[in-house]
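Trainee: Below are the sequence and a predicted model; questions follow.
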Amino acid sequence: MKNERDEQFHRFVASRRAALVRTATLLTAGDAHLAEDLVQSTLTKLYVAWPAFQRADNPEGYVRRTLVNALTDERRRWWRRSERSMAEVPDRAAAPHAEGDLSDGLRVALRDLPPRMRAALVFRYFYDLDVADTADALGCSEGTVKSQTARALDRLRAVLGSNPSLATL
């Protein structure tokens, strides 16, 4: 037997889950598995805090902030620091690319950015948020958003400009 809260949350998840997965995929530079985990963590946190979410002045900002916090929490896990990265994963099936997806070159370049720089770029340029909304989502000052964005763009230009095979944007 579902109550009204469960029905509201179900409607929210049905309407917003796909957009949350897209945002999480961008924040993780294309790591679909981590993106799914982040969305699940975010939805769990939202369910627990559903009354606070409903009272929020900016529900979209609340969701973005919760998603960024989930990413930050994930990056702090002890086992994450002990994993070894590999240049190529063996026997990996190629993921189908939907129209409008990021090019492989941009995805690789984004992956090399620190998570906060990547998040600043995603919110500013992929979601066209202004500096204030991005600062709110990241929990930092507007000046930090501006500097992180400028540095991230400089790094992307350097990487994409120095390797023509990556510059297929």
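Mentor: That came in fine, so what should we check first?

Trainee: okay, CA-based contacts and neighbour counts for the rest of this
Mentor: Will do.

Trainee: ok, now how distant is the residue nearest the centre of the chain from residue 54?
Mentor: Central residue of the chain (CA atoms, centre = their mean): residue 27, 2.5 Å from the mean position. Going from residue 27 to residue 54 by CA to CA, to the nearest Å gives 25 Å.

Trainee: Likewise for residue 94?
Mentor: Taking CA to CA, one finds residue 94 at 40 Å from residue 54.

Trainee: can you give me the helices for this structure?
Mentor: 4-27, 32-48, 50-55, 59-76, 78-82, 104-111, 115-121, 131-138, 142-162 (DSSP state H).

Trainee: So for residue 168, which of the ones you listed sits nearest?
Mentor: Among these, the nearest to residue 168 by CA to CA is helix 104-111 (6.2 Å).

Trainee: Report the angle between the closest one and helix 4-27.
Mentor: Relative orientation of helix 104-111 versus helix 4-27 (axes from the mean of the first three to the mean of the last three CA atoms, to 10 degrees): 100 degrees.

Trainee: mind checking how far helix 104-111 is from the chain centre?
Mentor: Relative to the centre of its chain, helix 104-111 is centred 14 Å away, using CA atoms, centre = their mean, to the nearest Å.

Trainee: tilt between that helix and helix 142-162?
Mentor: Angle of helix 104-111 versus helix 142-162, following the same axes, to 10 degrees, is 140 degrees.

Trainee: Included below, for side-by-side comparison, is a second structure:
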Amino acid sequence: MDAEAQESFREFVANRSSALLKTAVLLSGGDRHAGEDLLQNALIKAAGRWHRIDEPEAYVRQVLYRQQVSRWRLKWPRRELSVAEPPEPAAGQDTSGAAELRLVMRGALARLTARQRTVLVLRYFEDLPEAEVARILGCSVGTVRSATHRSLARLRALAPELAALGPAAAEQPASRDYSPVEVRQ
């Protein structure tokens, strides 16, 4: 790699690594160390082909997705013990609700299978259309739809408290009275 390409690669890593790390951590079920490993491997592959890559971020994301797919296809997945990290509070703000939501979501995502987690990350965090997710995962659009549906149902079953913690809960009325009403004419 020549000096110009090295500088271009360093700039890319400095500018985009935090966003790519978020995706990698989500793909790995909230395990920051596994996400860092996933991203590091993707960046190593990108560095080797840097002069041939037209869209670096798209290339690195594609490598992340494919590596994650390869991981959940392993016969014996390698698991590391992860430890919870306390959330960093914002200065002067009560972030306990947001921190609780993140912890509940991280725990629920970690209990999904790698395939379910990957489908949800691609569809909702990366906001990719079903056809693109199907292309990345090498399956049909119908498979992506059913996997998304089943993954969301499993996520709701694993963490029913997410409904009470999310922003939509604050907008919903506390309770509705569906008792019969007398109508006078």
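Mentor: All right, it came through fine. These figures come from a predicted structure and were not determined experimentally.

Trainee: TM-score, when you put one on top of the other?
Mentor: The TM-score (TM-score structural alignment, normalised by the length of structure 1) is 0.76; 157 aligned residues with a CA RMSD of 3.0 Å.

Trainee: Turn the helices of structure 1 into TSV, columns for distance to residue 89 of structure 1.
Mentor: Output for the helices of structure 1, formatted as TSV (distance: least, CA to CA, whole Å):
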stretch	distance to residue 89 of structure 1
helix 4-27	18
helix 32-48	14
helix 50-55	39
helix 59-76	21
helix 78-82	17
helix 104-111	14
helix 115-121	21
helix 131-138	31
helix 142-162	22
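
Trainee: ok, back up a step: quick one, which of residue 94 and residue 54 of structure 1 is more surrounded?
Mentor: Counted by other CA atoms under 10 Å, residue 94 of structure 1 and residue 54 do not tie: residue 54 has more neighbours, with 13 against 6.

Trainee: so how far is residue 121 of structure 1 from that one?
Mentor: For residue 54 of structure 1, the distance to residue 121 of structure 1 - CA to CA - is 28 Å.

Trainee: Ok, residue 52 of structure 1 next?
Mentor: Computed as CA to CA, the residue 52 of structure 1 to residue 121 of structure 1 distance reads 28 Å.

Trainee: between the two, who's got more neighbours?
Mentor: Remark: of residue 52 of structure 1 and residue 121, residue 121 carries more neighbours, 26 against 13, as counted by other CA under 10 Å.

Trainee: and the corresponding residue of structure 2 for that one, how far is that from residue 27 of structure 2?
Mentor: Using TM-score structural alignment, the partner of residue 121 of structure 1 in structure 2 is residue 120. Remark: distance between residue 120 of structure 2 and residue 27 of structure 2 (CA to CA) = 9 Å.

Trainee: Please identify the buried residues of stretch 20-39 of structure 2?
Mentor: 20-32, 34-36, 38-39 (16 or more other CA atoms under 10 Å).

Trainee: Do me a favour and get the end-to-end distance for it?
Mentor: 7 Å.

Trainee: got the contact list for that stretch?
Mentor: Under the criterion CA atoms under 8 Å, 6 or more residues apart in numbering, residues 61, 64-65, 67-68, 82, 106-107, 109-112, 114, 117-118, 121, 125-126 lie in contact with stretch 20-39 of structure 2.

Trainee: For residue 5 of structure 1, see how far away residue 48 of structure 1 is.
Mentor: Distance, residue 48 of structure 1 to residue 5 of structure 1, by CA to CA: 11 Å.

Trainee: cool, and residue 85 of structure 1?
Mentor: The value you get for residue 85 of structure 1 to residue 5 of structure 1, if CA to CA is used, is 42 Å.

Trainee: Residue 35 of structure 1 too?
Mentor: From residue 35 of structure 1 across to residue 5 of structure 1, the span is 26 Å (CA to CA).

Trainee: what do you get for residue 73 of structure 1?
Mentor: Remark: distance between residue 73 of structure 1 and residue 5 of structure 1 (CA to CA) = 27 Å.

Trainee: With residue 153 of structure 1 instead?
Mentor: Distance from residue 153 of structure 1 to residue 5 of structure 1, by CA to CA: 42 Å.

Trainee: Tell me which of those two has more neighbours.
Mentor: A side-by-side neighbour count of residue 153 of structure 1 and residue 5, using other CA under 10 Å, places residue 153 first with 17 against 12.

Trainee: which residues touch the closest residue to the more buried one other than its chain neighbours?
Mentor: Nearest residue to residue 153 of structure 1 in three dimensions, chain neighbours excluded: residue 121, at 7.9 Å (CA to CA, 6 or more residues apart in numbering). Going by CA under 8 Å, 6+ apart, residue 121 of structure 1 touches 149, 152, 153.

Trainee: nearest to residue 100 of structure 1, of those?
Mentor: Ranked by distance to residue 100 of structure 1 (CA to CA), these are led by residue 153 at 20.4 Å.

Trainee: which residue in structure 2 lines up with that closest one?
Mentor: So residue 153 of structure 1 corresponds to residue 152, using TM-score structural alignment.
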